[in-house]
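1. next comes the sequence, and after it the predicted model I'd like to discuss.
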Amino acid sequence: MTQNKDITALEDIKLLVDTFYGKVQKDDFIGSIFNEKIANRWPEHLGKMYRFWQTILLEQHTYTGSPFPPHKHLPIDKVHFDRWMEIFIETVDTLFTGAIADEAKLRAKNMAEMFNYKINYFRDADQKGNLLNSK
C-alpha cells in the first residue's frame, strides 16, 4: 500500500474538492441542503471551491470574494457543521498526509466554527428585530 502524499498542487485541491463534495451530495443528512441551494450550479460551485482552497492552502491567490454571505440564511445548525467536518476530515485523511493536509483540516474546523457562530448571531439578531417590530 502506498502512502498518501501531501496537498501540493491544484490537481490535489481538485481531487479533494471533487471527492468531498461528491460525498456531500450523496449524504443523507446534509446532501439535500447543498443540492437544494446549489441546484444545477455544481460546476460553478466546485470551481469556486478550487480557487478558495488553492488560495488558503497553496497561497496562490485565485479566490476573491467573501465566503460567508451565501451561508448566512441556510437552515443549518452545529450538527450540520459537525457532519460536514466528519466528511471533510475523512476525505482528507483518505487522500492525503502531511502538513498541508493537516492545515486543511484545521482551516475547515475554524471556518465551520466561525460560520456556525455567525449564522446563530444573525439568526438571533433577526429574531430580536422581529420581536421589536411586532411591538
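-> Arrived safely. Numbering: from 1, shown residues only.

2. contacts, neighbours, all on C-alpha from now
-> OK.

3. all helices for the protein, in order.
-> Ranges of helices in the chain, per DSSP state H, are 10-26, 31-38, 42-58, 78-95, 99-133.

4. who are the contact partners of residue 122?
-> Applying CA atoms under 8 Å, 6 or more residues apart in numbering to residue 122 gives the contacts residue 72.

5. what about it, distance to residue 48?
-> In this view, residue 122 and residue 48 are 24 Å apart by CA to CA, to the nearest Å.

6. repeat for residue 118
-> Distance, residue 118 to residue 48, by CA to CA: 21 Å.

7. tell me how many other residues crowd residue 116.
-> 19 (other CA atoms under 10 Å).

8. another one to put next to it:
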Amino acid sequence: MKKDIADREDVSLLVHTFYKKVRANKDIGFFFNETINDWDEHLAKLTDFWESNLFLVQKFKGRPGRAHIEVDYKYEHKIEAYHFGVWLNLWFETLEELFEGPLAERAKNHARNLGHNFFMKIFSARPK
C-alpha cells in the first residue's frame, strides 16, 4: 500500500517526478523546456505552490495565471485544452505511481480545477 502525501519532501518528490515526465513529453515538453531557464528555481517554486495548496500554508508567491498567458502569447496562442489534458494525465499518472489517500485525491482535484482555470484565463486574454 502506498502512503499519502505527508510533507514537503513528498510534495517535492511529486513535483520533480512529474516535471521529469513533462519535460520528456513530445506534446507539451517544449512549452516548458523552451520557457524555463532555471529548473531548480522553478521546481522549488512549484513545490511551494503545491505545498501551499495541499497543506494550506502560505509559501507560494507568484502569478501563475499571468505566466500561462505569457507562454500562450509566446507560442502565438497555440496552447489548447488538449495540452492541459496531457498535463493533467501526467499529473494523475505520477500521483497514482507515488501516493494514495485524501491528499493525493486533493492534488488531483486541485490540478483538474487549475487546468480548467488556466485555460480559461489564457483563452479570455487572447486578442479578439
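-> All right, it came through fine. Because the structure is a prediction, the values reported are computed rather than measured.

9. residue 3 of structure 1: which of the helices of structure 1 is closest?
-> Closest to residue 3 of structure 1 of those, according to CA to CA: helix 78-95, at 9.4 Å.

10. what's the average distance of the closest one to structure 2?
-> Compared with structure 2 after the fit, helix 78-95 of structure 1 shows a mean deviation of 0.3 Å (mean CA distance after the TM-score superposition for structure 1).

11. quick one: that helix aligns where in structure 2?
-> Residues 81-98 of structure 2 are matched to helix 78-95 of structure 1 when aligned by TM-score structural alignment.

12. ok, and what's touching that stretch?
-> Contact with stretch 81-98 of structure 2 is made by 2-3, 14, 17-18, 21-22, 27-28, 104, 108, 111-112, 115-116, 119, as judged by CA under 8 Å, 6+ apart.

13. of those, closest to residue 67 of structure 2?
-> Taking CA to CA as the measure, residue 67 of structure 2 lies nearest residue 119 of the contacts of stretch 81-98 of structure 2, at 11.8 Å.

14. coming back round to it: nearest to residue 65 of structure 1, out of the helices of structure 1?
-> Within the helices of structure 1, the stretch nearest residue 65 of structure 1 is helix 42-58; the backing value is 9.2 Å (CA to CA).

15. just tell me the aligned range of that closest one in structure 2.
-> Under TM-score structural alignment, the match for helix 42-58 of structure 1 is residues 39-55.

16. repeat for stretch 12-25 of structure 1
-> Using TM-score structural alignment, stretch 12-25 of structure 1 pairs with 10-23 in structure 2.

17. and the matching stretch, how far out from the chain middle?
-> Taking CA atoms, centre = their mean, to the nearest Å, one finds stretch 10-23 of structure 2 lying 9 Å from the centre of the chain it belongs to.

18. residues of that stretch that come out buried?
-> Residues of stretch 10-23 of structure 2 classed as buried under the neighbour-count rule (16 or more other CA atoms under 10 Å) are 10, 11, 12, 14, 15, 16, 17, 18, 19, 21, 22, 23.
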